[in-house]
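Peer 1: got a structure for you, letters missing:
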């Protein structure tokens, strides 16, 4: 069994203080994935619920749903900017301490979101949420990976990512229900009890993890990475929308390329960079990052597009739209039972290729949804899409760390989180761009305006297949040696 780079101290559950002992994994380690998953649950529940509530919020703030998507992308951009600091902070002050304080910041941001009175204050509150989320989600993943033996990592990631899948899929029906019986503000207020329970679970089950001092903070790398991310995401949000002149877009493009080039050169020359790009030399990690990013375009865009299609295009109520979208949740839950078995049976490479292909198909099919489309067909399509997306990320999440050395887990987790947030933001931006172009000068959305959005997203998903085909047939084999651990 590989020894983790972090060493745990047993926790006295009465005082929550570390007690001297020989380095070992805590007896409560089986509860760690679920305890840490509260972060992902809140994070993705909010994003998907907000997407489902966009038509209502647009009426409340007297704007359009396409303009309100900035509340989604502002959060993702903030996450991507501040995530690089999470690994260093976790190494310097301890993952548990950083995680608990991050949840507190996130809950404060949730409270501010619920009290917002305009688009500007909502976006500002989402930025505050993003700062907390940036320290919360990647540190949660880091704790799970650092305290789990390699032969049980697939099982642990399966448990860890289950609430992360259920969260965004519960978002739409929950938003619909809250919009009917209360108001949109409760979409954010509901985070408060969830976050408090999560803090209690972490203090009870998560050990204090000790790590060698990470060294000086890479301020140059942090600033260059932040400037690169902000210019690139801002550019993706404004291309084709008329919000910024062509000259302004060219300036952003040149600035982004300049900052990005400077960051890459700095990262490759620095012994301990903010984001260690050298990790991409590992084929399994690189394939998971590139292929997973292409897959995440649809992961983030579907909870944005489907509520708009159902509520604006087909004229459904928020409750009906939310209930239908639970089909995706059912598919995801089924994948959790079958995903690890598929890896054991056919291996990572084939599982990733097959699930990517069927995910692309399930992403394109909603392009054909119309008023006359059978509800059974719609639900079946969403179940299939949820199943293949979830099965894909069971394999992808575990494969990313298959060949990562224990001492590199923190840096690998940080880089993975940054890439994830950027790709999620790009997915929403691409969906918004295709809708904006399709709607034309009127800006009025009809059911036919959504066709190309789903087709384009499905095509982007297909681009991940060549990435996975480049993997060795035995990629991740070391994680399949103890097969019984995959199906417990």
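Peer 2: Great, that's in hand. Nothing here was measured: the structure is a model prediction, and the numbers come from that model.
Peer 1: Going by C-alpha atoms from here, please, whenever you check contacts or count neighbours.
Peer 2: OK.
Peer 1: which ones are touching residue 439?
Peer 2: 445-446, 449 (Cα atoms under 8 Å, 6 or more residues apart in numbering).
Peer 1: ok, now residue 259?
Peer 2: Residues near residue 259 by Cα under 8 Å, 6+ apart: 224-225, 227-228.
Peer 1: mind running it again at 10 Å?
Peer 2: Neighbouring residues of residue 259 by Cα atoms under 10 Å, 6 or more residues apart in numbering: 223-229, 231-232, 253.
Peer 1: again, but for residue 144
Peer 2: Residue 144 makes contacts with 29-37, 153, 156-157, 160, 206, as judged by Cα under 10 Å, 6+ apart.
Peer 1: what do you get if the cut-off is 7 Å, keeping everything else the same?
Peer 2: Residues counted as contacts of residue 144 (Cα atoms under 7 Å, 6 or more residues apart in numbering) are 32-33.
Peer 1: this is the comparison structure:
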């Protein structure tokens, strides 16, 4: 096989892996009411299905690079796809909510390695300007997944059963395993650098405790348990600081935070993405449980946001060039937060054109928001810190998705119980998560002048 054909095969392998991961973050949402009915659970109790997947990916993403160095990209990527397929089969055969959550963790273990190791394989095989073009090809797969996910999930539920949203990964994964074995190079490093297992454990404990603390009051109203988990999360985070100072090669160097825009960008990203991540979870539930939409109809309603987001990606560069990152992020964040609040107006009597308009504004502004936040957060990092900063940034992204689902679902549960009206609870929840996103506009006002040099390769959306 020629070098050109080998590179083409590699890009297809990585793109398919990225597609599976991106598809699985959205295809589940429109099927949640059907899954809940099948497993004899409440629809709002389905949030751990999403959180378990995203949180697992957040925890294991930092280890992916070391695993590839230690065991080789081909072996690790093969295992990643295999675990993803096994997890998908377990999801399809789950007989209870707890079984499904465990299966999603298995899926998340595989999913956490698909994008970073695939991107690393491309980096090691494709050099120069061809690397940028290769990443552009891969990113298309990441954009197509979220576009098809909600509609495909709704169609599977109506035409077949919810089990097929997971079974679809089996034939795709099987082809991926054959392709990886045949085309991916085996490039293990004889003396891989040591991995900071202790530091990873500290930050993992911090994220897990924090996520469980937010989920605990909504699920069981145990405020004391929630408070204890918050304290545990804070202790784990604070303990990492002196540990990282003493260790010569910590998981994440504290010097990353000497770059002020990186710190501001991380906090702004976390707040902004909480609201943005709550929408894909809450909106299909609102449409199906309160407005009477079918799963397919609710999936189709997400298309305006997805298509508007794809179109708007071309607007970001000229807008930032004209207004600067600080002004652009201020006003675009306000539009994102306002559109999230606008979802509170959805009711049986809301004209379809108004719903589509709000969805389109949200999709376009949210897409530009992700691109701008990614760039401004990583732009000022040095070359040597770019990889570590991007890894931490990826963790924060996945954590924010889980937090958005936990907070959004928790608010609906709490307000439904206290007010006796699920419809009103959804409206209040959209307003609350929208206000959290609006608060990130204040954070972005602390951005310093953004360097003019190109940003390191940002984590995907």
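Peer 2: That came through fine. Note that this is a predicted model, so its numbers are computed, not measured.
Peer 1: Can you pull the TM-score for these?
Peer 2: Here the superposed chains carry a TM-score of 0.87, computed using TM-score structural alignment, normalised by the length of the second structure; 455 aligned residues with a Cα RMSD of 3.2 Å.
Peer 1: Can you tell me which of the contacts of residue 259 of the first structure are buried?
Peer 2: With burial judged by 16 or more other Cα atoms under 10 Å, the buried subset of the contacts of residue 259 of the first structure is 224-229, 231-232, 253.
Peer 1: helix, strand or coil for residue 215 of the first structure?
Peer 2: Three-state call for residue 215 of the first structure (DSSP: H, G, I helix; E, B strand; the rest coil): coil.
Peer 1: Need the counterpart of residue 123 of the first structure in the second structure.
Peer 2: Aligned by TM-score structural alignment, residue 123 of the first structure pairs with residue 101 of the second structure.
Peer 1: Surely that match and residue 49 touch.
Peer 2: Yes - counting by Cα atoms under 7 Å, residue 101 of the second structure touches residue 49, with 5.3 Å between them.
Peer 1: Need the buried ones among the contacts of residue 259 of the first structure in TSV (columns: distance to residue 306 of the first structure and secondary structure).
Peer 2: Shown next, in TSV, are those (distance: Cα to Cα, whole Å; DSSP: H, G, I helix; E, B strand; the rest coil):
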residue	distance to residue 306 of the first structure	secondary structure
224	36	helix
225	32	helix
226	31	helix
227	32	helix
228	31	helix
229	27	helix
231	28	helix
232	26	helix
253	31	helix
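Peer 1: In CSV, list those residues along with distance to residue 350 of the first structure.
Peer 2: Below are those laid out as CSV (distance: Cα to Cα, whole Å):
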residue, distance to residue 350 of the first structure
224, 38
225, 34
226, 36
227, 38
228, 35
229, 33
231, 37
232, 33
253, 37
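Peer 1: Would you verify that residue 8 of the first structure is located in a helix?
Peer 2: No - checked against three-state DSSP, residue 8 of the first structure lies outside a helix; its state is strand.
Peer 1: Quick check: chain neighbours aside, which residue is closest to it?
Peer 2: residue 209 (4.4 Å; Cα to Cα, 6 or more residues apart in numbering).
Peer 1: what kind of secondary structure is that neighbour in?
Peer 2: strand.
Peer 1: That one contacts residue 93, correct?
Peer 2: No - at 9.6 Å, residue 209 of the first structure does not count as touching residue 93 under the criterion of Cα under 7 Å.
Peer 1: neighbour-wise, which of those two wins?
Peer 2: Higher neighbour count among residue 209 of the first structure and residue 93: residue 209, with 24 against 15, using other Cα atoms under 10 Å.
Peer 1: what sits against the nearest residue to residue 157 of the first structure once chain neighbours are set aside?
Peer 2: Nearest non-adjacent residue to residue 157 of the first structure, counting by Cα to Cα, 6+ apart: residue 398, 6.5 Å away. Shown in contact with residue 398 of the first structure (Cα under 7 Å, 6+ apart): 153-154, 157.
Peer 1: If anything else comes up later, I'll come back, but that's it for now.
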